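**Student:** Please find the sequence and the predicted model below.
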Amino acid sequence: MTATFDQCIDVSNSLLRGELSAVETYTQALAKFRTEPERSLLRSIRADHQDSVGRLRAHIDDMGVQPDESSGVWGQFAKAVEGFAKVFGHTTTLMALEAGELSGIDDYLVALDDPEVMDEIKQEIREVLLPRLERHLDALRKVRAK
């Protein structure tokens, strides 16, 4: 494999780990929220992140390598949100979820600027993955403002 190809795999797996962490984070946050509209929103966002995991895994599979299976270091973020949810109220948990979405947006923007990331992955980021995170962020902010 070339350095360019390796870089694309590394970036793609990093994005995948972030999405896996998001799934874990929203699963933990759902334990805190028992009422609507928060519960439905968090379930919907988690489903989007699960779909993003599938999309990124498919791209990595297409490159002929095994996708990462765990969130790795990103899993620590999920644990932090779980801790926030137990100790603090809903507002703090929602703010932590917003921070996670912002981090994901930043990661996708960096990937878009990386010349080593394949065009097919960049297209997926531009058309699906990034707009999805921006919608999540807006929805979380609206729920928190109520």
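**Tutor:** Received, thanks. Numbering: from 1, shown residues only.
**Student:** contacts, neighbours, all on C-alpha from now
**Tutor:** Fine.
**Student:** Give me the buried positions along stretch 54-64.
**Tutor:** Residues of stretch 54-64 classed as buried: 55-57, 59-60 (neighbour count, 16 or more other CA atoms under 10 Å).
**Student:** Any chance of those in TSV with distance to Pro131 and secondary structure as columns?
**Tutor:** As requested, the buried residues of stretch 54-64 are exported to TSV (distance: CA to CA, whole Å; DSSP: H, G, I helix; E, B strand; the rest coil):
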residue	distance to Pro131	secondary structure
Arg55	14	helix
Leu56	15	helix
Arg57	19	helix
His59	18	helix
Ile60	21	helix
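**Student:** Just send those back as TSV, with distance to Val11 too.
**Tutor:** Below are the buried residues of stretch 54-64 laid out as TSV (distance: CA to CA, whole Å):
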residue	distance to Val11
Arg55	14
Leu56	11
Arg57	12
His59	11
Ile60	10
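**Student:** wait, which of those residues is closest to Met118?
**Tutor:** The nearest member of the buried residues of stretch 54-64 to Met118, counting by CA to CA, is His59 at 9.8 Å.
**Student:** From the chain's centroid, how far away is the helix of greatest length in the chain?
**Tutor:** Assignment by DSSP state H gives helix 3-30 as the longest helix of the chain. Between the centre of helix 3-30 and the centre of its chain there are 7 Å (CA atoms, centre = their mean, to the nearest Å).
**Student:** Please compare the first structure with the one that follows:
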Amino acid sequence: MSEIHGSYDMGPSVLSPENVAPKTAEVQDLERILRGEISAVEAYKQVLEKYSTYENANSLRRILVEHEKAVDFWKKQLRSQESFVEESSGPWGTVVETFVGAAKLFGDGPTLRALKEGEEHGLNEYQDLIENGNVNFESESFIKTICLDQQRLHIATLDSLIMMNKV
């Protein structure tokens, strides 16, 4: 009987961009949605740094928490497909950060309008995702039963805050 010497290299044990299969259209769409949700979290955190003590800051905190839950869901979906999960919003996050940062310099109205534009963009992204049919049943159900309604509610909340011009 012969002995086997040495060790067998099982390869990397952690998913990274270098050791995952080529991306399907669904994975690419989910990554785009995840980056958008991470951008939303970053934007609301940035705004709440300035407005944390204002009377309507709880409305913004609620929206932030809902985006954080969406981030968790999309990360789980990507992991279930053995896809590398980004922790950053990428270049889009930089654009959002700059846009929200500039709006904060000009006061409450522009800041809230910047957040609203982001929510409208997110709503369009979710609607496009449903229309293109690249998502599995669980993702489609999450979008239809939670995300679309939440995006619409976020927009209505921001509209209300803009009308009051208070954060």
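**Tutor:** Cool, the structure landed. Bear in mind that the values here come from a model prediction, so they are computed numbers and not experimental data.
**Student:** TM value for the aligned chains?
**Tutor:** The TM-score (TM-score structural alignment, normalised by the length of the first structure) is 0.91; 143 aligned residues with a CA RMSD of 1.7 Å.
**Student:** hang on, the earlier thing: pull out the buried positions in the longest helix of the first structure.
**Tutor:** For helix 3-30 of the first structure, by 16+ other CA under 10 Å, it's 7-30.
**Student:** With stretch 123-141 of the second structure instead?
**Tutor:** Buried, per 16+ other CA under 10 Å, within stretch 123-141 of the second structure: 123, 125-126, 129-130, 134-135, 139-140.
**Student:** same thing with stretch 89-106 of the first structure?
**Tutor:** Under the neighbour-count criterion of 16+ other CA under 10 Å, stretch 89-106 of the first structure has 90, 93-98, 100-102, 104-105 buried.
**Student:** Keep only those of those that are in helices.
**Tutor:** Those of the buried residues of stretch 89-106 of the first structure lying in helices (DSSP H): 90, 93-98, 100-102, 104-105.
**Student:** As JSON lines, the buried residues of stretch 89-106 of the first structure with distance to Met1 of the first structure would be great.
**Tutor:** Converted to JSON lines, the buried residues of stretch 89-106 of the first structure look like this (distance: CA to CA, whole Å):
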{"residue": "His90", "distance to Met1 of the first structure": "47"}
{"residue": "Thr93", "distance to Met1 of the first structure": "42"}
{"residue": "Leu94", "distance to Met1 of the first structure": "42"}
{"residue": "Met95", "distance to Met1 of the first structure": "41"}
{"residue": "Ala96", "distance to Met1 of the first structure": "38"}
{"residue": "Leu97", "distance to Met1 of the first structure": "37"}
{"residue": "Glu98", "distance to Met1 of the first structure": "37"}
{"residue": "Gly100", "distance to Met1 of the first structure": "32"}
{"residue": "Glu101", "distance to Met1 of the first structure": "32"}
{"residue": "Leu102", "distance to Met1 of the first structure": "32"}
{"residue": "Gly104", "distance to Met1 of the first structure": "27"}
{"residue": "Ile105", "distance to Met1 of the first structure": "29"}
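**Student:** Return the residues in contact with the residue nearest in space to the middle of the second structure.
**Tutor:** Geometric centre of the second structure, nearest residue: Glu37, 0.9 Å, by CA atoms, centre = their mean. Residues in contact with Glu37 of the second structure (CA atoms under 8 Å, 6 or more residues apart in numbering) are 67-68, 70-71, 89, 122.
**Student:** what do you get for Leu123 of the second structure?
**Tutor:** So Leu123 of the second structure contacts 148, 151-152 (CA under 8 Å, 6+ apart).
**Student:** What lines up with it in the first structure?
**Tutor:** Applying TM-score structural alignment, one finds that Leu123 of the second structure aligns to Ile105 in the first structure.
**Student:** Now name the helix or strand holding whatever residue of the second structure lines up with Asp138 of the first structure.
**Tutor:** Per TM-score structural alignment, the equivalent position to Asp138 of the first structure in the second structure is Ala156. Under the criterion of DSSP states H and E, Ala156 of the second structure resides in helix 148-164.
**Student:** mind listing what's buried in that helix?
**Tutor:** Buried residues in helix 148-164 of the second structure, counting neighbours by 16+ other CA under 10 Å, are found at 148, 150-151, 154-155, 157-158, 161-162.
**Student:** And it, what does it pack against?
**Tutor:** When contacts are defined as 3 or more CA pairs under 8 Å, 6 or more residues apart in numbering; DSSP states H and E, helix 148-164 of the second structure sits against helix 57-80, helix 108-132.
**Student:** Drop anything exposed from the contacts of Glu37 of the second structure.
**Tutor:** Burial by neighbour count, 16+ other CA under 10 Å: within those this picks out 67-68, 70-71, 89, 122.
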